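> My questions concern the predicted model and sequence given below.
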Amino acid sequence: MTVRVLLTDDQPLVRAGLRVLMADAPDLEVVGEAGTGAEAVRLVKDARPDVVVMDLRMPGMDGIEATRIITGSGAARVLVLTTFDDDDHVYSSLRAGASGFLVKDMALEDILAAIRVVAAGDALIAPSVTRRLIEEFAARPRPASARRMPDGITARECEVLTLVGRGMSNAEIAAHLFISPATVKAHVARLFTKLGARDRVHLVIMAYETGLVSPPRRPCT
């Protein structure tokens, strides 16, 4: 199945580079380009992409607001492509509904792979990038009212959520807890249901918001 992609970035060279790269990928099709968030919102209705590759810093409507509108309507999934080291809006973009984010210095082949992952309904949040994201979270003041962990979350599920929030993959969690990867996958699936999370990205956000991965750390009890 061909994945329909809308490229959104205020830098024409970035869009051109991605378009050229995707021209050699038979399963990816660029169905439109936008230079602003407002233009992306308009084009989504006409071009009907499966995935919107979204920059965050753009004139007028930024990528965060555009992401919120697009994902809120269910029109497409959004994959943020930004400069993580100097962009403090990544967390807001995930809360707005983005299925993941990439940094612009990633290999182009990895960007294509990420688009496929998001189009398949999964989230893209590489463990190494997650760890950097958590460092950003930890450096920020705690929210005035942290989210309370819902009732019904077991101690083991709390442990798994903590490790997901620290950026560990299922295989790494399995090795850390001395359980099988299949068992980890089952715990993660139950966390999706109990927490109402759309994907792994939002589990990371919840781990942060409940205090599991930023000081002071709340113990699993």
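Okay, I see it.

> all contacts plus neighbour counts: C-alpha atoms, from now on.
Fine.

> any idea how far the residue sitting nearest the centre point of the chain lies from residue 91?
By CA atoms, centre = their mean, the chain has its centre lying nearest to residue 100, at 1.8 Å. Distance, residue 100 to residue 91, using CA to CA, to the nearest Å: 10 Å.

> hold the first one in mind and look at this next one:
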Amino acid sequence: MTKLYTDLYLADDHQIIIDGLKLLISNNPKIRIVGSATNGDTAYTEILQKKPDIAIIDLRMPGQGGLELINSLKKHVETRFIILSMHNDKRYITDAINYGAAGYIVKNTGKSELMTCLDKVMSGGQFFTDISGNKPQDKKMMFTPRELDIIRLIIAELTTNDIAKQLYLSPYTVETHRKNICRKAGAKTVIGLLKYMQDNGLEL
């Protein structure tokens, strides 16, 4: 009997990335998300239990990273793995291929490329991000150390008041930093800010 759905599992150490993927995939009637994790050890246990058809897994996360997960799971499940990474670099793609990944996409990919990747992997094919058009970044917007502190906490989904308490600043000062950060990054949302950080190779 033909399956009605492709069961998909998601693993990334940033919950906001998982939420973003869920949002992008939610309108596809062929895909059913069966679970998610923010660390490799939980992902290992749940993929072993749920045996999804496809798993999109972060290259680097606490516990087992993406390549380690593929290596430890491929003998036990028939899941096809797609590596999700901030690195648009041939070295990482080659490693993913050598470990047996069926796909590799970068975190700033658009919905169209994500769905193309999933369609190809669901049909038994492979999809790896095209890096042929890559150009080195000529400019990288620099943030102050305090702005970087605030960015880390924004990405961790802390509110302005929480950030103010943690950094011993006034909420007004935090809001001023937020506005400056968004102006520099050209971002209006947390997802936009995270995308900017990844595009420019800035560590969180």
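Done, it's in. Keep in mind that what you see is a predicted model, and the values were worked out from it rather than measured.

> quick one: TM-score?
Here the superposed chains carry a TM-score of 0.58, computed using TM-score structural alignment, normalised by the length of structure 2; 131 aligned residues with a CA RMSD of 2.2 Å.

> Read off where the longest helix anywhere in structure 2 ends up in structure 1.
The helix that spans the most residues within structure 2, counting by DSSP state H, is helix 171-185. Across structure 1, nothing matches helix 171-185 of structure 2 (TM-score structural alignment).

> Mind giving me the packing neighbours of that helix?
helix 145-155, helix 160-167, helix 190-199 (3 or more CA pairs under 8 Å, 6 or more residues apart in numbering; DSSP states H and E).

> could I get these as TSV with mean neighbour count and distance to residue 87 of structure 2?
As requested, these are arranged in TSV below (neighbours: other CA atoms under 10 Å; distance: least, CA to CA, whole Å):
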stretch	mean neighbour count	distance to residue 87 of structure 2
helix 145-155	16	19
helix 160-167	16	29
helix 190-199	18	8
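
> among these, which is nearest residue 23 of structure 2?
helix 190-199 (12.0 Å; CA to CA).

> And that closest one, what does it pack against?
Packed against helix 190-199 of structure 2 by the contact rule (3+ CA pairs under 8 Å, 6+ apart) you find helix 15-25, helix 145-155, helix 171-185.

> what inclination does it have with respect to helix 171-185?
50 degrees (axes from the mean of the first three to the mean of the last three CA atoms, to 10 degrees).

> And the helices and strands packed on helix 171-185 of structure 2: which comes nearest residue 177 of structure 2?
When these are compared by CA to CA, helix 145-155 sits nearest residue 177 of structure 2, at 6.4 Å.

> I would like the range of structure 1 that aligns with that closest one, please.
Counting by TM-score structural alignment, helix 145-155 of structure 2 lines up with no residues of structure 1.

> which residues are contacting that helix?
Outside helix 145-155 of structure 2, the residues within contact range by CA atoms under 8 Å, 6 or more residues apart in numbering are 16, 163, 174, 177-178, 181, 190, 194, 204.

> Likewise for stretch 36-49 of structure 1?
By CA under 8 Å, 6+ apart, stretch 36-49 of structure 1 touches 3-6, 8-10, 31-34, 58-63, 65-66, 69-70, 75-76.

> Strands - which of these land there?
If you go by DSSP state E, the contacts of stretch 36-49 of structure 1 have 3-6, 8, 31-34 in strands.

> Can you tell me what residue 106 of structure 2 aligns to in structure 1?
Checking TM-score structural alignment: residue 106 of structure 2 goes with residue 103.

> Counting by contacts, list what the lengthiest helix in structure 1 packs against.
Using DSSP H to assign secondary structure, the helix with the most residues in structure 1 is helix 181-195. When contacts are defined as 3+ CA pairs under 8 Å, 6+ apart, helix 181-195 of structure 1 packs onto helix 155-165, helix 170-177.

> Identify the residue range in structure 2 corresponding to the last one.
In this case it means helix 170-177 of structure 1. The aligned range for helix 170-177 of structure 1 is empty, by TM-score structural alignment.
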